[in-house]
Structure formats: structure tokens, C-alpha cells
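1. Sequence isn't available, so here's the structure alone:
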């Protein structure tokens, strides 16, 4: 598996799993029913951020977007978001993207990385981020409307780089 900078040529492979994950209503608060163009505007970062893809055999298995968490005086803290094609789950794609993003943020000079909204019921992601050095700083109760579990919390997670 290779981690590459995403280009517009990767988007046709990203969008189907992006749409599937958003429609499932379990991990992302993006609006439902986004068309490809609207979704690409949300996912494909522009500098100083970037979007990466995990690719194996020419197939995009997952993607991550990263960049400054806030503009201006908050731009020294990075953030990121991740999506793994459900058909590629359990193959280490999320971990590879997570390691890549942390290394990218360190190399880019960020002093920390903050995840603003990790759904507390997404235990696989929570465990992965903790294994990669992130801590749960707080949980906002009922901040996410889960498709099957109703209102659940969102963790704010952080790692000093």
C-alpha cells in the first residue's frame, strides 16, 4: 500500500465510499445527498492543507484530508479527517493514513494535532487514535445525531507534536 497526494484523478474512486460512509450516518456530520462536486469541495483540501489517498494495485482504499485546524492564530495546530472504503476495512488502511498524517503535520511544523469530532461510538477509530498517541480531551454529549443510536457524544482528541 502506498500513501500518495490525492489528485482530481483519484476523486472518482473516493466519492463512492465517501457517499456511502456519509449516508450510513454513523461517523460524519456532512450533509446527506451531496453530489460529487459538493463532496469534492469538502474533502479535497487546498494548500496549506492536502488530501492523501492509500492506494494498492491502482485502487484507492482510503483517504485523509489534513491542514490547519483554524486560520490565523490557530494555524499552528493541525487537524485531519479520514475515510476508509468499507470494503478495505481491517487491512491497516486507517493506521497507515493516521501515521502518514501525523508525520506530515510534524514535518510541516505544526505543534499539535486536534480532531474536533470523533464520534464516541466509532470505537475502532477512537482506539486507533489513542494507539497513535491522541488523548480524549473532552466529549460533547449528544453532539452527533447517529443514524441508529440517536444522540451520541463527539470526542475532541489531541496530540502534542
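-> Received the coordinates, thanks. Since we're looking at a predicted model, the values are computed, not measured. Residues are numbered from 1 along each chain as shown.

2. all contacts plus neighbour counts: C-alpha atoms, from now on.
-> Fine.

3. center of this structure, which residue is that?
-> residue 81 (1.7 Å; C-alpha atoms, centre = their mean).

4. what about versus this one:
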């Protein structure tokens, strides 16, 4: 059974175990591939970010952060980032985290959610976000340097809440 809960400082090691392989691969996030543990956790747990973890009772299978996409006049739009443990992909963890984040954002009064930089070659994520009701509202040609595919488009995806 999957439980999604706020992260605690005791989760830091498990968060890094999820984050490090994703960051090192450099295929889905714009973190520099040599980002340190301290820098990655500081970014993921930044002030104003709410960090959640997906826990199966034995270990963490995923994490997401929720925060305003912008300050001031744009603060009514939420933004999220999601990471799933490599051996937990395809098990519904990201879908559960996305559903949780949409519910949490609605409950907190956000009016929309926007993903600013979805790597177009991340077909699994694009399919999931589309299936969760997001629309691609923009395409940034060649905005991401993928380690395998070279310059790859990034998508801006949006959903009204």
C-alpha cells in the first residue's frame, strides 16, 4: 500500500537515493549531472517548497515537490517536480503522486498547475501528464541538451484546477 506524506529530515538519505541516479543520467531534469547531494537536497527542499514522499511501508518509492510557479501575480499557479525510484517505475507511483499533488494544490487554493520544462523525449512522463489532464501549451525548441539525443525540445504543460 502506497502512502504519500510530507517528507521529514529523516528522509534525506532516501531522497538522495532516488534523486542521484536521475540527476546523474541527465535525461529528465536540468540539474547539472555533477550536482552534489547537499545541493540537490537544498534545491528539492528549498524554502517555500513542500516536499512529499511516496512510501510503501518499507522504503520510499518516489518524491515530489509542490510550490507556486511564480511569485506575486503568478502565485495562484502551482508547479511540481516528480522523481520515482528507478526500480519503481511503471508501478503507478508517479500517477499517485500527480493525483495527490493536484488534490493538494486544489485544497491550497491554487487555480492551475504548470510544468515549465518537461523534456519532450521523456515519452513516459508526457503520456502520463497528458493522461492526467495536462495540455501542452508551449514547445521550447532545442531547449534541453540531452546526453543521448542532443538538443531536445522542452514542453510547457498546463492544467486548470
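-> Yep, that arrived. Since the model is a prediction, treat every value here as computed from it, not as a measurement.

5. ok so, going back, A helix includes the residue nearest to the centre of structure 1, no?
-> No: with DSSP: H, G, I helix; E, B strand; the rest coil as the criterion, residue 81 of structure 1 is located in strand rather than a helix.

6. contacting residues for the residue in structure 2 that it lines up against?
-> In structure 2, the residue paired with residue 81 of structure 1 according to TM-score structural alignment is residue 81. Residues near residue 81 of structure 2 by C-alpha atoms under 8 Å, 6 or more residues apart in numbering: 64, 65, 66, 115.

7. Now the one helix or strand residue 144 of structure 1 maps to on structure 2. Mean distance?
-> Element membership of residue 144 of structure 1, judged by DSSP states H and E, is strand 135-146. With mean C-alpha distance after the TM-score superposition for structure 1, strand 135-146 of structure 1 departs from structure 2 by a mean of 0.4 Å once superposed.

8. helix, strand or coil for residue 7 of structure 1?
-> coil.

9. Counterpart of it over in structure 2?
-> With TM-score structural alignment as the criterion, residue 7 of structure 1 matches residue 8.

10. what's the burial count for that match?
-> By other C-alpha atoms under 10 Å, the residues close to residue 8 of structure 2 number 10.

11. where along structure 2 do the strands fall?
-> Ranges of strands in structure 2, per DSSP state E, are 3-6, 50-55, 60-68, 77-84, 112-119, 135-146, 150-160.

12. can you put those strands in TSV and add distance to residue 24 of structure 2?
-> Below are the strands of structure 2 laid out as TSV (distance: least, C-alpha to C-alpha, whole Å):
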stretch	distance to residue 24 of structure 2
strand 3-6	25
strand 50-55	20
strand 60-68	17
strand 77-84	13
strand 112-119	16
strand 135-146	12
strand 150-160	16
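
13. Between these, which one is closest to residue 15 of structure 2.
-> Nearest of the strands of structure 2 to residue 15 of structure 2, taken as C-alpha to C-alpha: strand 60-68 at 7.2 Å.

14. so the closest one aligns onto which residues of structure 1?
-> With TM-score structural alignment applied, strand 60-68 of structure 2 matches the range 60-68 in structure 1.

15. List the contacts of the matching stretch.
-> 10, 13-14, 43-45, 47-55, 74-85, 88, 93-94, 97, 101, 105.

16. on that earlier part again, which of the contacts of residue 81 of structure 2 has the largest number of neighbours?
-> Among those, the one with the most neighbours (other C-alpha under 10 Å) is residue 64, at 25 neighbours.
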